[in-house]
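Student: dropping a prediction and its sequence here:
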Amino acid sequence: MSLEDLDDSDIKTLRELLELSRRADPDRRRALCIEIDIDPAEFSAIGTISTHDFVVELIDLLQKRKLETAIYKLSQELQLTFQGSKYVSRLDAIVRKINNEHYVKLDNVITSTSSPIESLNFLNTEISIQGNYLHIFFKVRELFLRFLKSGSSIRKAFIISLIVTSGLVGVRFFAVLEWLELKTFDHLMQARLLEEKEDNRLVIVAIADRDILEQDKRREKGYGNSLRDPSLNKLLAILEQHKPRLIGLDLYRAFRADSAIPDLVNRLQQKNIVTVCKVPATDEEGNTIAPGVPPAPEIVSLENVREKVGFSDFVTDTDGHVRRHLMAQDIIPGTECRTKESFSLLLARRYLEQEQDNKKYKAIIREGENPRIGNFTFPVVQSFTSGYQGIDSSGYQVLLNYRATISGKIAKVLTLEDVFNNKFDGEEINDKIVLVGSYAYQEGPRDEWSTPYGTMNGVTVHAHMVSQILSTVLDGRSLLRVWSQGIEIIWIGVWSFFGGFLVCYWRSLKTIGLVITASILVLYIICLMSLTFASLWIPFIPAGIAFTITSSGLIFIRYLSRKHT
């Protein structure tokens, strides 16, 4: 590129306009040099010489060294400064002369290449880089600088908030923030200002390591890993004396009962006994990737088998945590676990059916509708539900509102040996749901699950699920709720604009820092109070990010605006 096309009048124009623009004032000379890629140290007295002398020295330096790119950038800066003035046409002519020299250089180099192929390769590369990219860069830069100099601060805050909100909605759609939103949800669940009581409709009989060791000492035989047939028969016999409403066995029994204990078969077939099976895990194409577990053979042969068996499967998130309650699902053809209702739903439904006014609590599960029990509807989780983005929402899943008790227990817990040694009150069993499951950590198979409240045994998670249904229907306890996607987008947008508004209102960086910190704290308190008292899960992370990005962006734009004025 060459400066030969620029005549004396063009050079004179650049000098006059540069001096007139005040970009050559002593306090702005260093910034100008840096913007056009000139080292300020080139000028020994950059801060002391007159404006006219600095302008003459600068333009002469650019001419002598043939720094075409620097002159091009300087012309672009002046174009922005004198936009809409009578000088625009003169500056446009200078820019066109300099810009055209790109293509003169191209022609000279192309004709000097050794072959047409080399010329074509060079043409593709040079035109792409020097022609198109440089032009696009300056156009974008020009539009951005126009934006800095035009419109009110509120208008800028509104535009930036729209851009930030749109970007965050897109990022959220692809589940980029899902892990962080779910971890924040766990924190808020634990931080809720609730002191709920244990659910006195439930009792858990926990089979601990000590109970398994005691069975070994008694030399009991059987296939059960944690509870062998002699102990199971003894446990059921003792519980029957205190007339529990239901007994739920969270124990896989894919084998026949010991024929040497004939009473056990009869007890397992009692109406108030509910057992479990496991549905095979399948991939998106329906192929089995993990085997299921069939129900106990003594139960399968009964006519009322669907009133006796519920599936024990949990739905876990990508981090392995249980935050959703799979109440029901369609029966998978060919599986031995042929039940539509979960273990927890079956127990809760049968408990409600034995209430005095049992007609009020009829369970209705229809395809395409939210599950209903009596007048209460359980809203199912959609693929895009608050922090969840694009999840598998098949079946009838609802958010699990864990009971936040003072003791940390969902219900009264007895060990197997407590029951055998009669270390309990009979009223604790009478007319209750008794859940039997493993609490073993060393001696038996571990049935542990990650939850917002830490690790829980599987039978404890089932208890929370049963309690959620009973508490909703009988006590009016709230289910966890979320906003629609549209309202969440508005919420994020409001906080994004609010961040920009605060920056427009306050000028001191120290004050702005304090206000931003206080605003994030207010946002946190709003989300915590909503989850505590309204059981409403409000997005904290997207709103906080939008608020921070917009406020930080406006601070940066304010800095650039001052720099270019």
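Tutor: In hand now; what should we look at? All values reported here derive from a predicted model rather than from experimental measurement.

Student: make it CA atoms for all contacts and neighbour counts henceforth
Tutor: Will do.

Student: list the buried residues for stretch 250-269?
Tutor: 250, 251, 252, 253, 254, 257, 258, 264, 265, 267, 268, 269 (16 or more other CA atoms under 10 Å).

Student: tell me the secondary structure of the third one, please.
Tutor: Of the three states, residue 252 takes coil under DSSP: H, G, I helix; E, B strand; the rest coil.

Student: excluding its backbone neighbours, what's nearest the spatially most central residue of the chain?
Tutor: Note on the chain: the residue nearest the mean C-alpha position is residue 178, at 2.1 Å, using CA atoms, centre = their mean. Here the nearest residue to residue 178 in space, its sequence neighbours aside, is residue 387; by CA to CA, 6 or more residues apart in numbering that works out to 5.5 Å.

Student: structure two is appended below for comparative analysis:
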Amino acid sequence: MKLPAPLVNFGAFCKRNHQQLVAGLITFSVSLGVLVLRDNGTFKQIELLSYDNLMRSQLNEPSDQRIVIVEISEADIQRFRWPFSDRLFAKLINQIASAKPAVIGIDKYLDLPVLDGRSELVEATKNAGNVVNATFLATVKGRSNVEPAKDLEQISRYGYVNLSTDKGAVVRRSAIVGDSGSFAFEITQLYLQKLHNKQQLVFNPDAIQFTAGKQIIPRMTANYGAYRKEDDSGYQVMIRYRGKPRSFQHISASDVIDGKFAPEQFRDRAVLIGITAESLKDSFATPVTADEEVMYGVEIHANIVSQLISATLDDRKFIQVWSNDLENLWIAIWAIIGGGLATFIPNAFRNVGLLATLAIGLTVGSYIAFAQALWLPIFPSLLGLISANVLVMSYQLAIQQSERKVLMGLFSRHVSKELVDIIWSNREKFMEEGRITGQEVYVTVLFTDMRNFSTAAEAQAPGETLNWLNNYLGTIANEVLAHGGMVDKYIGDAVMAVFGVPIPHANEVERTRDAQSAVDAALAIARKLAEMNDVWVAQGLPPVTTGIGINSGTVIAGSLGSAERLEYSVLGDAVNIAARLESFNKEVDGGPHHILISEDTHQRLNNNFKTEFVGKYALKGKKQETGIYRVLDIQKKANPVVSSASSETT
């Protein structure tokens, strides 16, 4: 049944581009695998750690002078004891309020009276008129809300101080609004109301969005950046930390109570009162803290307040991410780049260099993007890039090893190691479907054959004969390889060698060099065998005579045989003529070295060898006559070329 033309064409396309299609399939599988693993949250922790590194790299902003922290340190609680009395908090509020700050935020639950001075605390709060108190929203079973104090609820604002934590109790995000406003949200709103009444955080109920100045505040979803299936209750945002711990101005509670401060330190500022005493355990790990370092809760709230105020007044960007679809496309593109790099640049060293350059570029680009408050999926992108590249490169190397095995099996026994390396570097010219395709090439073919093998073999034991023959054939092969030829095959005690393959020589200079190399090799073989004859005769063995025939011409070169047993060889009339010339030594005098060459080879010697015209003969199986020359020696001095019709030495 004949297949439709489109299917035939498609099959041919797949056959031609098999490796590229497999590489594409590997790349697709890698990108899909990375995306599936990311969607399952496999990379969450390592992505969040890379996020922390990105955040630490951007801590080059100046301190926000609009915010001041009044800290309750270990020294303060040792002096005044803990918990501070209501009277002490009242004094703190009165002292700060006297400097006319924009807002006073107290990061301490004041829901229950402590010791004495409750009426003074209420009075101080009322007089200040800009106090934000702390509440707590229970999100875990077994815990209770901390509600605003009834006596303070009507005279102050309040906001919850809950902080969202990731694994390891790391604070990277915060819900600025839940059922009510957060502590930082309420401080920000009161600050903006006091100093910038027309620039407050605005809620759009239709879009369910808050805006800060010109920006929409990006709200975290369940799948946001590295987060997967995360609790996204409330209006959560990524905290863009301004600096490391103590990057805001700190004034001790003792100094405030004692009046040791300048009013300018608080005027028109957001003042946050909070704990920095390690023993009270109000501290957290953050992206900008390292090792055992921590940041206290009041500092985290100060960073959130600074983020909201700066976004509204200075257009400082919130940390944003792309949509999931766009992030997936970004990751897939990098996997495609990695796989494509390995596919189209198979050189391992160049590939590794470009891969390293791309990986560094991706990393640096991600840092630059984060400086603009854009959090890119750096780890999955790097994983896709490197994994696709490594797997495709491994596949390419496996294919190369398979091809090299085929090539080495075809050539390693026939050509020199140097030529094998050249063949490998040009493998694409040779290989197709695991075999070397036939190609028409111009070569010089050399045949040798021992004349009296039977006589020599009779004088030796069978084992000795094999060693002797291997020595004989090895001598011929070594000279062929030394002169740049290829040993095509051994036929009993005969050897067939070819010059000009497997790398085709297209220009005349190379073809001439091949012919001269073949004649050089023939003379070298004759001299070596003459030396060996002396040894064999001394051992009581009969001397051997070896006939050599050389011809130049066009042949078909390629691999022959089945897939299990391939041999590289050449076929054509030029091969037959060389074989006939070798055999013709039995009928005519081949000279002292028994070397006969054809007219085609003789024309390429350029007077570099002493030759003698034998005559024109119709060789066995041929109707057309062939001009034949015997080779005498290497020409010491260049002599004029004598007519080929002459029988004189040239």
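Tutor: It's in. Keep in mind the model is a prediction, meaning the values are calculated, not measured.

Student: alignment lookup: the residue nearest to residue 178 of structure 1 to structure 2.
Tutor: In the superposition onto structure 2, residue 387 of structure 1 corresponds to residue 226 when matched by TM-score structural alignment.

Student: go on, residue 453 of structure 1?
Tutor: Applying TM-score structural alignment, one finds that residue 453 of structure 1 aligns to residue 288 in structure 2.

Student: quick check: that match touching residue 243?
Tutor: Yes: with contacts defined as CA atoms under 8 Å, residue 288 of structure 2 counts as touching residue 243 at a distance of 7.1 Å.

Student: which one is the aligned residue in structure 1 for residue 266 of structure 2 nearest to, not counting chain neighbours?
Tutor: When the structures are aligned by TM-score structural alignment, the residue of structure 1 matched to residue 266 of structure 2 is residue 429. The spatial neighbour of residue 429 of structure 1 that comes closest, neighbours along the chain excluded (CA to CA, 6+ apart), is residue 244 at 5.5 Å.

Student: mind giving me the packing neighbours of the biggest strand by length in structure 2?
Tutor: Longest strand in structure 2 by number of residues (criterion: DSSP state E): strand 546-561. Counting contacts by 3 or more CA pairs under 8 Å, 6 or more residues apart in numbering; DSSP states H and E, strand 546-561 of structure 2 packs against strand 435-436, strand 439-450, helix 508-538, strand 566-571, helix 573-584, strand 595-598, helix 599-602.

Student: winner for burial among the ones you listed?
Tutor: Each of these was given a mean neighbour count from mean count of other CA atoms under 10 Å, and the largest, a mean of 30, is that of strand 595-598.

Student: counterpart of it in structure 1, which residues?
Tutor: So strand 595-598 of structure 2 sits over no part of structure 1, by TM-score structural alignment.

Student: also stretch 528-537 of structure 2?
Tutor: For stretch 528-537 of structure 2, there is no aligned range in structure 1, judged by TM-score structural alignment.

Student: identify the residue of structure 2 aligned to residue 234 of structure 1.
Tutor: With TM-score structural alignment as the criterion, residue 234 of structure 1 pairs with residue 91.

Student: now do the contacts for that match.
Tutor: 121, 124, 257 (CA atoms under 8 Å, 6 or more residues apart in numbering).

Student: and if you look at residue 137 of structure 2?
Tutor: 144, 145, 146, 160, 162.

Student: also residue 162 of structure 1?
Tutor: Contact analysis of residue 162 of structure 1 by CA under 8 Å, 6+ apart lists 493, 496, 497.

Student: hmm, back to that, these two touch, right, the match of residue 266 of structure 2 and residue 240?
Tutor: No: under the contact definition of CA under 8 Å, residue 429 of structure 1 does not touch residue 240, with a separation of 9.3 Å.

Student: higher neighbour count, these two?
Tutor: residue 429 (25 against 17; other CA atoms under 10 Å).

Student: alignment lookup: residue 509 of structure 2 to structure 1.
Tutor: In structure 1, no residue is equivalent to residue 509 of structure 2 according to TM-score structural alignment.

Student: buried residues, the longest helix belonging to structure 2. List them.
Tutor: Within structure 2, and with DSSP state H defining each element, the longest helix by residue count is helix 378-411. Neighbour-count burial for helix 378-411 of structure 2 flags 378-393, 395-397, 403-404, 406-408, 410-411 (criterion: 16+ other CA under 10 Å).

Student: elements contacting it?
Tutor: With contacts defined as 3+ CA pairs under 8 Å, 6+ apart, the secondary structure elements packing on helix 378-411 of structure 2 are helix 18-39, helix 44-57, helix 324-344, helix 348-371, helix 417-425, strand 566-571.

Student: now do it against helix 417-425, angle only.
Tutor: Orientation of helix 378-411 of structure 2 against helix 417-425 (axes from the mean of the first three to the mean of the last three CA atoms, to 10 degrees) gives an angle of 130 degrees.

Student: quick one, helix 378-411 of structure 2 and helix 324-344 angle?
Tutor: Relative orientation of helix 378-411 of structure 2 with respect to helix 324-344: 20 degrees, computed using the same axes, to 10 degrees.

Student: what's the distance between helix 378-411 of structure 2 and the middle of its chain?
Tutor: The offset between the C-alpha centroid of helix 378-411 of structure 2 and the centroid of the whole chain comes to 12 Å, using CA atoms, centre = their mean, to the nearest Å.

Student: may I see the buried residues of stretch 201-216 of structure 1?
Tutor: Those would be 201-212, 215, for stretch 201-216 of structure 1 by 16+ other CA under 10 Å.

Student: redo those residues as CSV? Include distance to residue 346 of structure 1 and secondary structure.
Tutor: Output for those, formatted as CSV (distance: CA to CA, whole Å; DSSP: H, G, I helix; E, B strand; the rest coil):
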residue, distance to residue 346 of structure 1, secondary structure
201, 15, coil
202, 14, strand
203, 16, strand
204, 17, strand
205, 19, strand
206, 20, strand
207, 22, strand
208, 25, coil
209, 29, helix
210, 30, helix
211, 28, helix
212, 28, helix
215, 30, helix
